[in-house]
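In: Dropping a prediction and its sequence here:
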Amino acid sequence: MVDFDNLNYLSGFGNEFATSDPRVPDALPEGQNNPQQCPHGLYSEQLSGTAFTAPRHSNKRSWLYRIRPSVIHHPFEKFEQNAWTNDFGKFSPNPNQWRWNPHPIPDKGTDFVEGLYTLCGGGDVISRSGLAIHMYACNKNMDHRAFYNADGDFLIVPQEGELEVTTEFGRILVGIQEICVIPQGIRFSIDIRGPSRGYILEVYGVHFQLPDLGPIGANGLANPRDFETPVAWFEERDEPFEIISKYQGVFFKAKQNHSPFDVVGWHGNYAPYKYDLRKFMVINAVAFDHADPSIFTVLTAQSTRPGVAIADFVIFPPRWGVAENTFRPPYYHRNCMSEFMGLIVGNYEAKEGGFKPGGASLHSMMTPHGPDFACFEANTKGELKPQKVAHGTMSFMFESSLSMVITDWALKENVDWNYHKDWQPLKKHFVMPK
């Protein structure tokens, strides 16, 4: 049996880690990265997540010590994945508010790779500046199959069904209300504990990092010590494996005669990791007015413009609302950012009716949005007293400075065509003063 909870605490992005499988003592070379002969007849292989000359504080790389180098595979061929895209230039723009119902679990056997589909995105995967938002729904394991994304990082948010993620660095169990980040190029396979469904934020050209804290100080939001990386684990399986690569937004497959998960030990600062959203230290307004959602940022992928993100991953966890003389839910809003909302569990406080766990909504750049009629009426007339907000709930937002393009598939499947009706009952309350 494999202990999926056997993890290292990351304790800070950029820190160096060294770990090997305890079954093979002294697997890591001492004093150098690439000796003439590695211990136990292993091969050394470096995995670089940034340019060699990136500044030290942002330089990402790890050394892997494996039974066979990953170069041993047959040539790649096309792999059909029709519901996926990173080419958003071929779709027509649409500025409407959109909401989707949860995507159903497939009837036939479908693994994680086969169950991927794209809702929206922006930027360009070839010039490596942009993002895409995908979802997945699957009901079987990735048997003798591994996947890697040559284009960017995956931030995976399971909404139903725990994920057993096997990577080249070890194994991670990702539960509901946890997230997992698989950086660019790392091979992984996903087994499921029951049918699974969830969300994926993909960024290319940048990596996720913790946001700066500024006046918040040292200890707010997501604490570095709560991020976990896998302890080394390997398997020595001389059996056929299929390697799926996503390259320039297109899927390819290659065959090899051994498991890619044969890394006996590794060290470095470029590795998959997970985080439990329930450990987030919430910052909130305690006097008046509704604070901006940026105070709920877990991870960010920054653009070249200071303070402007390619993507922010923001959550809305349970918290206390105490602001006085204030309309406490999110205010009506038009934004120079694009906002994609998802719901993991519970009810989102601004739209408790039509927004369901596993569903999603998109409010595009400068498209107005805000609380529905029922939420507005209740929160303008109700008694203001300290109350627990979002109790038993976890919702999130993928926010981006890029203008989102919606795929043709997403304009047809699972659409809540009545979403715009949430705001139609809003009444005119204006009274001209005498």
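Out: That came through fine. Source: prediction; values computed, not measured.
In: For the rest of this, base every contact and every neighbour count on C-alpha atoms.
Out: Will do.
In: Excluding chain neighbours, what is closest to Leu28?
Out: Distances taken as CA to CA, 6 or more residues apart in numbering put Gly265 closest to Leu28, at 6.1 Å, once the chain neighbours are dropped.
In: Which secondary structure state does that neighbour sit in?
Out: Recorded secondary structure, Gly265: strand (DSSP: H, G, I helix; E, B strand; the rest coil).
In: Repeat that for Phe252.
Out: Per three-state DSSP, Phe252 ends up strand.
In: which residues does the closest residue to Val263 other than its chain neighbours contact?
Out: Computed as CA to CA, 6+ apart, the closest residue to Val263 that is not its neighbour in sequence is Arg66, at 4.1 Å. By CA atoms under 8 Å, 6 or more residues apart in numbering, the contact list for Arg66 reads 42-45, 262-265.
In: and what of Glu77?
Out: 252-254.
In: what about versus this one:
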Amino acid sequence: MPFYHRLGKIPHKRHTQFRKEDGSLFREEVMGTKGFSGIQSILYHHHPPTQVSQVKTIRNWRPELEEREANRYRHLLAADLPKQGDLIDGRVHLLVNEDVAIALVCPTEPMEYFFRNSDGDEVLFVHEGTGEFQSVFGSMSYRPGDYIVIPVGTTYRLKMDEGPQKFLVIESSGEITPPKRYRNEFGQLMEHSPYCERDIRVPETLDTFLEDGAFEIRVKAHGQLDAYTYNFHPFDVVGWDGYLYPWIFNVEDFEPITGRIHQPPPVHQTFSGPNFVVCSFVPRLYDYHPEAIPAPYWHSNVNSDEVLYYVKGNFMSRKGVREGSITLHPSGLPHGPHPGKVEASIGKQGTEELAVMIDTFRPLHVTKAAKEVEDPDYTYSWLP
């Protein structure tokens, strides 16, 4: 979220001498986007962040795609995916294109290393679990319903509490930001926005680690995963300031926009990415026109694919989906409520559903892993 923040100790002026108690210099790092014309932060390290002692390639990051099949409605029983690995190696990529990759992960093992995505921003939606998100910018606690927004190039790891953990992962090829229409010319969220700066949680605790040893940072870059070993702890930052840092927004703080008649999906938009949007369907009152039909009308995604991740509640326009399901309604095909759902919605006062929607403006590709948990009957579930 681009507003100014600072933590720890920093010098009075940037790009000037900033010395430790022993007289040696802290190492200044400018971390920014779009060359030097995007948002940035300046971090002060105990060690030069370039001191790499070993480099190796771990694996190809790109998932395997299914063989090309007929364009159709898809329902992925993602709750049946295996619980495995850590936050990174346990990810199962399900839907991908040039702009975004959508994955699910139910980690069972702690991260024994650090991770950095150098290809774009990430969002982790916390479906289950609590813990601490630790990064070079400091620490934040997380809980169910949190969107953890992680800028490109951020070195981080999760410290998970005991109990089940489940995350919807959105990997972007660029920046993920609040929608522009909710911000004024200075970037401040305006009165008609469904959330504001008070709802944003930013790093508040900066612990500086002065440990020697062998510390591995795994970096996703150019479609592969590489490992870099450092002889010092990567969280050696004594202070930083700027506009670029991870932040958290909880879906419970999203204030739904309602009206007399059914509102279109853009009112649910929460974030913007390159050629895609992320929306939040939260508990809300239904439309209040005396003849309103609360269920959504049938609509054609002429130039976008629609993905819904069902978090919890009663999904008023769908039959057969359950918590943890993912549906894909691709471009070129009209879609809408299942049989009987329109009539059943009339007269209802509200809904308790909670879901995350991702609309992409370029077609998504289905992975082989997704194919393994597909419900083959979903395509025909609108038949009477």
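Out: On my side now, so go ahead. Just so it is clear, the structure is predicted and the values come from calculations on it, not from any experiment.
In: What value does the TM-score take for this pair?
Out: Overlay of the two chains. TM-score (TM-score structural alignment, normalised by the length of the second structure): 0.90; 373 aligned residues with a CA RMSD of 2.4 Å.
In: burial measure for the aligned residue in the second structure for the residue nearest to Leu28 of the first structure, as a count.
Out: When the second structure is aligned by TM-score structural alignment, Gly265 of the first structure is paired with Gly239. Residues near Gly239 of the second structure, counting by other CA atoms under 10 Å, number 23.
In: circling back to that earlier point, quick one: which of the contacts of Glu77 of the first structure is nearest to Asn335 of the first structure?
Out: Distance to Asn335 of the first structure, by CA to CA, is smallest for Phe252 among the contacts of Glu77 of the first structure, at 37.6 Å.
In: Identify the residue of the second structure aligned to that closest one.
Out: By TM-score structural alignment, Phe252 of the first structure lines up with Asp226.
In: Name the nearest residue to the aligned partner of Glu80 of the first structure in the second structure, sequence neighbours excluded.
Out: Counting by TM-score structural alignment, Glu80 of the first structure lines up with Arg59 in the second structure. Nearest residue to Arg59 of the second structure, sequence neighbours excluded (CA to CA, 6+ apart): Leu225, at 5.4 Å.
In: Pull the number of nearby residues for the one you found.
Out: Leu225 of the second structure: 19 neighbours (other CA under 10 Å).
In: go on, Pro106 of the first structure?
Out: 15.
In: show me where the stretch 251-400 of the first structure has strands.
Out: With DSSP state E, counting those that start in this stretch, the ranges of strands along the stretch 251-400 of the first structure come out as 263-268, 273-276, 297-302, 309-316, 319-321, 338-345, 360-363, 387-389, 394-400.
In: Please spell out which residues along the fifth one are buried.
Out: It stands for strand 319-321 of the first structure. Neighbour-count burial for strand 319-321 of the first structure flags 320-321 (criterion: 16 or more other CA atoms under 10 Å).
In: sorry, back to before: next, the contact list for the residue nearest to Arg59 of the second structure, please.
Out: Applying CA under 8 Å, 6+ apart, the residues near Leu225 of the second structure are 57-61, 218-219.
In: which of the strands of the stretch 251-400 of the first structure sits most buried?
Out: Highest mean neighbour count among the strands of the stretch 251-400 of the first structure (mean count of other CA atoms under 10 Å): strand 263-268, with a mean of 26.
In: That one vs the second structure, average offset?
Out: Compared with the second structure after the fit, strand 263-268 of the first structure shows a mean deviation of 0.9 Å (mean CA distance after the TM-score superposition for the first structure).
In: which helices and strands does that strand pack with?
Out: Contacts defined by 3 or more CA pairs under 8 Å, 6 or more residues apart in numbering; DSSP states H and E place strand 263-268 of the first structure against strand 17-20, strand 61-66.
In: Put together JSON lines for these, with distance to Thr167 of the first structure on each row.
Out: Converted to JSON lines, those look like this (distance: least, CA to CA, whole Å):
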{"stretch": "strand 17-20", "distance to Thr167 of the first structure": "14"}
{"stretch": "strand 61-66", "distance to Thr167 of the first structure": "12"}
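In: Which of the ones you listed has the highest mean neighbour count?
Out: Stretch with highest mean neighbour count among these: strand 61-66 (a mean of 24; mean count of other CA under 10 Å).
In: Could you tell me the angle between that strand and strand 263-268?
Out: 160 degrees (axes from the mean of the first three to the mean of the last three CA atoms, to 10 degrees).
In: Next, the mean deviation of the helix or strand following strand 61-66 of the first structure compared to the second structure.
Out: Following strand 61-66 of the first structure in sequence order, the next helix or strand is strand 77-78 (DSSP states H and E). Once fitted to the second structure, strand 77-78 of the first structure is off its aligned match by 1.6 Å on average (mean CA distance after the TM-score superposition for the first structure).
In: those helices in the stretch 201-350 of the second structure, which residues are they?
Out: For the stretch 201-350 of the second structure, applying DSSP state H, counting those that start in this stretch gives helices covering 341-345.
In: so who does the closest residue to Lys319 of the second structure other than its chain neighbours touch?
Out: For Lys319 of the second structure, ignoring the flanking residues on the chain, the nearest one in space by CA to CA, 6+ apart is His338 at 6.4 Å. If a contact means CA under 8 Å, 6+ apart, then His338 of the second structure has 317-319, 381-382 as its contacts.
In: To which secondary structure element is the residue nearest the centre of the second structure assigned?
Out: Compute the mean C-alpha point of the second structure, and by CA atoms, centre = their mean the closest residue is Val123, 1.6 Å away. Taking DSSP H and E as the criterion, Val123 of the second structure maps to strand 122-128.
In: same question, Phe13 of the first structure
Out: Judged by DSSP H and E, Phe13 of the first structure forms part of no helix or strand.
In: How much space separates it from Thr300 of the first structure?
Out: Phe13 of the first structure sits 12 Å away from Thr300 of the first structure, going by CA to CA, to the nearest Å.
In: Please apply the same query to Asp276 of the first structure.
Out: In terms of CA to CA, Asp276 of the first structure sits 16 Å off from Thr300 of the first structure.
In: which residues touch the closest residue to Ala227 of the second structure other than its chain neighbours?
Out: Nearest non-adjacent residue to Ala227 of the second structure, counting by CA to CA, 6+ apart: Arg218, 4.4 Å away. Counting by CA under 8 Å, 6+ apart, Arg218 of the second structure touches 113-116, 225-228.
In: For Pro158 of the first structure, see how far away the equivalent of Tyr309 of the second structure over in the first structure is.
Out: Taking TM-score structural alignment, Tyr309 of the second structure has Gly342 as its aligned residue in the first structure. According to CA to CA, Gly342 of the first structure and Pro158 of the first structure sit 11 Å apart.
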